[in-house]
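S.K.: what's the 3D shape of this:
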Amino acid sequence: MNKSNRRKFIGTAAAVIAVGTAASAMPLSTGKENYPVLHHVFFWLKNPDSKADRDQLVQGVKTLKKIPSIQQLHVGITADTEKRDVVDSSWGVSELLFFKDLAGQAIYQTHPIHLEFIEKYSHLWSKVVVYDIIEA
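M.R.: This is a model prediction of the structure:
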């Protein structure tokens, strides 16, 4: 190995070792957030064949994210998966909210944005089912 290649090798090796050392010193994230309270809501649309109604409700649900106690919000529509006896695809729109605690969920229930959502969009649904979950 000549001097030029040796210097290049040593320089590259030193850089790789420095990056590896810095990366190993960084804390690892578990990827799991601590939001033990979940509020899962299913909406049945009055007009289940209306994509416009569905899309309007989806947009309405997304406005709830402005409520400070909501840590995460996921909005969904029924997936076109295989039909099985255990799969209920009769609903149209779903919201899944994550809270740090029960107090945060209680704040959400009476928050003006939530009350406005109900007032503004309730004409779109015929039925609502709620599942409140606390991590076991």
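S.K.: hey, let's count contacts and neighbours off CA atoms from now on
M.R.: Will do.
S.K.: isn't Val37 right next to Tyr131, touching?
M.R.: No - contact criterion C-alpha atoms under 8 Å: Val37 and Tyr131 do not qualify, at 10.7 Å.
S.K.: Now show me the structure for the sequence below, then we'll compare the two:
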Amino acid sequence: MNKSNRRKFIGTAAVLVAGTAATAMPVIYANHNEMNNKEEFPVVHHVFFWLKNPASKADRDQLVAGVKTLSAIETVNHLKVGIVASTEKRDVVDNSWAVSELIFFKDLAGQAVYQTHPIHLEFIKNCSHLWEKVIVYDALDA
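M.R.: From the prediction side, this is the model:
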């Protein structure tokens, strides 16, 4: 390898290393924030919905859109909306539901505000005709 090619190789390698490091930094930063969110928002509200018409993608999409409106409530610190994942079928996995919401609150008072908030009540009014069953799991960081 001559000097010119060696310099190009070293320059290219340095750019690749720097690019890889820069790309990894947001992931490290995001994981750091996730750890802080756990401590900052210790109240978890997880809701599972079973649709009246489970074969209807339109009903599922309408419910997903409705759940997403809940993020506008001021005490909702983080909202995730999910649909059933096609993961391995095991006895411990319940994939009978259609849509889930996972909300993080700073405290129990914030969760109480959410329950009676006009946006939450409007969501129930507009979307309750879509589901036949709802199960809620509320938890505190241990």
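S.K.: Which element, helix or strand, includes the most centrally placed residue in structure 2?
M.R.: Structure 2 has Lys80 as the residue nearest its centroid, 2.7 Å off, counting by C-alpha atoms, centre = their mean. Here Lys80 of structure 2 is covered by strand 78-83, with elements defined by DSSP states H and E.
S.K.: what range in structure 2 does the lengthiest helix in structure 1 sit on?
M.R.: Of all the segments of type helix in structure 1, defined by DSSP state H, the longest one is helix 3-25. On structure 2, no counterpart of helix 3-25 of structure 1 exists by TM-score structural alignment.
S.K.: what's the next secondary structure element after that helix?
M.R.: Following helix 3-25 of structure 1 toward the C-terminus (DSSP H and E): strand 37-45.
S.K.: Neighbour count for Val37 and Tyr131 of structure 1, which is higher?
M.R.: Per other C-alpha atoms under 10 Å, whichever of Val37 of structure 1 and Tyr131 has more neighbours is Val37, with 19 against 11.
S.K.: What sits closest to the more buried one if chain neighbours are left out?
M.R.: Counting by C-alpha to C-alpha, 6 or more residues apart in numbering, Val37 of structure 1 lies nearest to Ile134, which is 4.6 Å off, once chain neighbours are set aside.
S.K.: and whatever residue of structure 2 lines up with Gly60 of structure 1, what does it touch?
M.R.: Under the alignment by TM-score structural alignment, Gly60 of structure 1 pairs with Gly66 in structure 2. When contacts are counted by C-alpha atoms under 8 Å, 6 or more residues apart in numbering, Gly66 of structure 2 touches Phe123, Asn126, Cys127.
S.K.: residues in contact with the alignment partner in structure 1 of the last one?
M.R.: Pointing back at Cys127 of structure 2 there. Mapped onto structure 1 by TM-score structural alignment, Cys127 of structure 2 lines up with Tyr121. Taking C-alpha under 8 Å, 6+ apart as the criterion, Tyr121 of structure 1 is in contact with Leu57, Gly60.
S.K.: correct me, but Pro105 of structure 2 touches His46?
M.R.: Not quite, residue 105 of structure 2 is Phe, not Pro. No - when contacts are counted by C-alpha under 8 Å, Phe105 of structure 2 is not listed as touching His46 (11.3 Å).
S.K.: So the two - more neighbours on which side?
M.R.: Phe105 (25 against 18).
S.K.: Tell me how far Val37 of structure 1 lies from Ala103 of structure 1.
M.R.: Between Val37 of structure 1 and Ala103 of structure 1 the distance is 10 Å, computed by C-alpha to C-alpha, to the nearest Å.
S.K.: How about Leu115 of structure 1?
M.R.: Relative to Ala103 of structure 1, Leu115 of structure 1 is positioned 17 Å away (C-alpha to C-alpha).
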